[in-house]
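**Q** Pasted the sequence and its predicted model underneath.
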Amino acid sequence: MSKKRLLIVGGTGYLGQHLLQSFTVHSPFALAFTHHSVPPPHALLDAIPHALPFQVDLRSGDGLDAVSHAFGQPDVVINCAALSVPRACEIDPEAAVSVNVPIALVKWLSSFGESNTLLIHLSTDQVYEGTKSFYKEEDETVPVNVYGKSKVEAEKFVSENCPNFAILRSSIIYGPQTISPVPKSLPIQWMDTVLAKGEALNFFYDEFRCPVYVKDLIKVIDALSNQWISERKQLQLVLNVGGSDRVSRAQMAEAVAHARGYVTSLIKPVSASTVDRGVKSPADISMDITKLIQTLGISPVSYTKGVSLTLDEACS
């Protein structure tokens, strides 16, 4: 029996690299991934020798035909590709929509005719307005910035045009650095670096998230992929994928300080309203993850545990 095929869209990003690494180690899948402009780094290619790389422009769909010819119809597609920096989306809303709403990808999948592919699409907690705690999946999505609006539009497009999908509303993703380090700053590593310098720094005490440890997010994606392969039952699912704790930015930093033994007085709590970041940011988009736990039986680690695991791996 031939191997099932799994395609990671946006394989050179933070989550994409972690997924490739995980599926390379223990997976029943034949692997392929897409990247956008630059060639994939050698360190990544060396670590995943059996995964096929494809250069694809998601805005136009250029490159997807090459995937069809060399790899075939995937059984599972994981779409991690996004313009995910809220300020960049605010500056160029057109680019945000063209990248974040996967029109070309979904049209390509529909070209195969049969609905034998599961699309796992990464969304965000920023689809919520941020005026209360612990949002549920059925709560109204009222995003306050362009990034959130583009992701709501993406969810709508996927749910209306894909017969089989799982939309994962992820919070801040944190964890170890990737095989080939990503250019963006990673939250735990950044906090560790600035606190290690012994300099006082401001952190918001009134902006709340449910950060999710990257390996928990991978467990969710792995479970959904395997469930689809084994059962082939139509799936139309929206899940909040956050960690188990609602924490402020200041509490996030305090956990890093405690884990490392830094002086917590370096963390100066300030209100998010005192800083102009060039983009509106929702105050409290913490998420209720009851549906995740009930549907897949996966309970994410606590934030403090995730911080310890991240820092331990950085030292090893």
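**A** Cool, got the structure.

**Q** rest of the way, CA atoms for contacts and neighbours
**A** Fine.

**Q** show me where the chain has helices.
**A** Per DSSP state H, the chain has helices spanning 14-25, 42-47, 64-70, 86-91, 93-100, 103-110, 146-161, 187-196, 214-231, 249-260, 290-296, 303-315. These are given in chain order.

**Q** With mean neighbour count and distance to residue 33 as extra columns, can I get the ones you listed in a markdown table?
**A** Listed next are the helices of the chain as a markdown table, based on neighbours: other Cα atoms under 10 Å; distance: least, Cα to Cα, whole Å:
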| stretch | mean neighbour count | distance to residue 33 |
| --- | --- | --- |
| helix 14-25 | 20 | 8 |
| helix 42-47 | 14 | 11 |
| helix 64-70 | 14 | 9 |
| helix 86-91 | 18 | 24 |
| helix 93-100 | 20 | 17 |
| helix 103-110 | 18 | 13 |
| helix 146-161 | 21 | 20 |
| helix 187-196 | 17 | 25 |
| helix 214-231 | 17 | 15 |
| helix 249-260 | 20 | 32 |
| helix 290-296 | 14 | 25 |
| helix 303-315 | 17 | 25 |
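
**Q** So for residue 203, which of these sits nearest?
**A** Comparison of the helices of the chain against residue 203 by Cα to Cα identifies helix 249-260 as nearest, at 4.8 Å.

**Q** And that closest one, what does it pack against?
**A** With contacts taken as 3 or more Cα pairs under 8 Å, 6 or more residues apart in numbering; DSSP states H and E, helix 249-260 sits against helix 187-196, strand 201-204, strand 267-270, helix 303-315.

**Q** what angle do that helix and helix 187-196 make?
**A** Here helix 249-260 points in a direction 70 degrees away from that of helix 187-196 (axes from the mean of the first three to the mean of the last three Cα atoms, to 10 degrees).

**Q** this is the comparison structure:
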Amino acid sequence: MKTVLTTGSNGLLGQKITEKILAEGRVKLIATSKGANRYPIKDGYDYAEMDILNPEQVKAVIEEYKPDAIIHTAAMTNVDTAEADKNLCHQLNVDAVKNLLSLCEKSNIQLIHLSTDFVFDGANGPYKEEDAVNPLSYYGESKVLAEELLENSAANWVILRTILVYGITNDMSRSNIVLWAKGALEKGSPINVVNDQFRMPTLAEDLAEACLLAVEKNATGIYHVSGKDYMSIADLVRKVADYWVLDKTIIKEVSSVSLNQTAKRPAKTGFVLDKTIRDLGYDPHSFEEGLKVVDGQMKSREYLVSSIKTG
């Protein structure tokens, strides 16, 4: 059985990988993140505090646990924050990857690196893996720089590009598009939603599965990983409204320009998933199936919370 170390295990994807490994036992897990472990179950795997900006700590943890593979989920992913603080973005998204790569090369460790649809300019989506990158934001640029580090390294590497990851965990440090849409719609006040950006939203469980498939199949190269449904952000929010029977009339469609966001977003991304389906056996949920998964987890959490309060 392979030993897999995850970075950023307190994040949404990190927690979903932990959840999947504990449920299915396909690999031995070393979960790492900055600060204390936020995953509610502490047994069945090892946890080590590891700040990816601390090279000495990263080296010590990797040397102690000697993983066969590292799934690198830790990164700055807030596009506007990255634009406003390019130095920190570069440290997290480029320098940290360079350090990990060096350690992976020396110890023959497979590195599974998470990237993004924002490496593309959105002029010709959906995209294949070999399509030319042309980022519009510094976040996208930092991810291109990281990809180039991997492509020019001697390590056994995999790049998994993904789009608009959504889902829910027990202790979330930030929201995502589905949770935001549901919460905003439930408040009943008018909301502005862009109608000129098109994406293929990705259920966190599907992305976690792709990460493990890449390890198990000892994959190499670039793979596109997303949901199977292509839609505008406005359509996405309407689908959320439909699923939870919320008022769609409060959705006001606007153009991206009107939002005056710090970083520029690509208009139409989306992925051609053929390679990932063929080579890795990837089988993503539809968007409605993904919402059903999230809904079931929300109900389970509400039940647990009410049981704790009344128990």
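**A** Cool, got the structure. Note that this is a predicted model, so its numbers are computed, not measured.

**Q** nearest to residue 276 of structure 1, of the helices of structure 1?
**A** Proximity of the helices of structure 1 to residue 276 of structure 1 was assessed by Cα to Cα; the nearest stretch is helix 86-91, lying at 11.0 Å.

**Q** start to end distance for stretch 201-208 of structure 1?
**A** End-to-end distance of stretch 201-208 of structure 1 (Cα to Cα, to the nearest Å): 18 Å.

**Q** Where does it end up in structure 2?
**A** Mapped onto structure 2 using TM-score structural alignment, stretch 201-208 of structure 1 spans residues 191-198.

**Q** neighbouring contacts of the matching stretch?
**A** If you take Cα atoms under 8 Å, 6 or more residues apart in numbering as the criterion, stretch 191-198 of structure 2 is touched by 184-185, 230-235, 237, 250-256, 265-270.

**Q** Show the buried residues in these.
**A** With burial judged by 16 or more other Cα atoms under 10 Å, the buried subset of the contacts of stretch 191-198 of structure 2 is 184-185, 230-235, 237, 251, 256, 265-270.

**Q** sorry, back to before: for residue 125 of structure 1, which of the helices of structure 1 is the nearest?
**A** Closest approach to residue 125 of structure 1 among the helices of structure 1 is made by helix 146-161 (8.1 Å; Cα to Cα).

**Q** in structure 2, what residues pair with that closest one?
**A** Residue correspondence for helix 146-161 of structure 1 in structure 2, counting by TM-score structural alignment: residues 138-153.

**Q** now what about that stretch, what contacts it?
**A** Looking at stretch 138-153 of structure 2 with Cα under 8 Å, 6+ apart, the contacting residues turn out to be 76-79, 82-83, 86, 89-90, 93-94, 97-98, 101, 105, 115-116, 118-120, 133, 135, 157, 159, 263.

**Q** What is the neighbour count of residue 242 of structure 1?
**A** The burial count assigned to residue 242 of structure 1 is 29, neighbours taken as other Cα atoms under 10 Å.

**Q** Aligned counterpart of it in structure 2, please.
**A** Looks like residue 242 of structure 1 aligns to residue 226 there (TM-score structural alignment).

**Q** correct me, but that match touches residue 285?
**A** No: the pair formed by residue 226 of structure 2 and residue 285 falls short of the contact definition of Cα atoms under 8 Å, at 9.3 Å.

**Q** Can you check which residues contact both of these two?
**A** 203, 206.

**Q** got the contact list for residue 177 of structure 1?
**A** The neighbourhood of residue 177 of structure 1, defined by Cα under 8 Å, 6+ apart, consists of 14, 186, 314.

**Q** do you know how far it is from residue 139 of structure 1?
**A** Distance from residue 177 of structure 1 to residue 139 of structure 1, by Cα to Cα: 33 Å.

**Q** And residue 214 of structure 1, by the same measure?
**A** Between residue 214 of structure 1 and residue 139 of structure 1 the computed distance is 25 Å (Cα to Cα).

**Q** repeat for residue 282 of structure 1
**A** When distances are taken as Cα to Cα, residue 282 of structure 1 and residue 139 of structure 1 turn out to be 15 Å apart.

**Q** swap in residue 190 of structure 1?
**A** For residue 190 of structure 1, the distance to residue 139 of structure 1 under the criterion Cα to Cα works out to 33 Å.

**Q** is it true that residue 32 of structure 2 touches residue 49?
**A** Yes: checked against Cα under 8 Å, the pair residue 32 of structure 2 and residue 49 is within contact range at 5.5 Å.

**Q** So which of those two has more stuff around it?
**A** Between residue 32 of structure 2 and residue 49, residue 32 has the larger neighbour count (other Cα under 10 Å), namely 25 against 18.

**Q** What is the neighbour count of residue 108 of structure 2?
**A** A count of nearby residues for residue 108 of structure 2, using other Cα under 10 Å, gives 17.

**Q** do residue 69 of structure 2 as well
**A** Summarising burial for residue 69 of structure 2: neighbours were counted as other Cα under 10 Å, giving 24.

**Q** Could you find the counterpart of it in structure 1?
**A** Residue correspondence, TM-score structural alignment: residue 69 of structure 2 in this structure matches residue 76 in structure 1.

**Q** Next, the contact list for its match, please.
**A** Residues in contact with residue 76 of structure 1 (Cα under 8 Å, 6+ apart) are 5-7, 117-120, 225.

**Q** just residue 196 of structure 1 next, same as before
**A** Applying Cα under 8 Å, 6+ apart, the residues contacting residue 196 of structure 1 are residue 262.

**Q** contacting residues around residue 84 of structure 1?
**A** If a contact means Cα under 8 Å, 6+ apart, then residue 84 of structure 1 has residue 147 as its contacts.

**Q** residue range for stretch 289-306 of structure 1 in structure 2?
**A** Residue span in structure 2 matched to stretch 289-306 of structure 1, by TM-score structural alignment: 273-290.

**Q** quick one: what's aligned to residue 16 of structure 1 in structure 2?
**A** Match for residue 16 of structure 1 (TM-score structural alignment): residue 14.

**Q** Residue 276 of structure 1 now?
**A** For residue 276 of structure 1, the aligned position in structure 2 is residue 260, judged by TM-score structural alignment.
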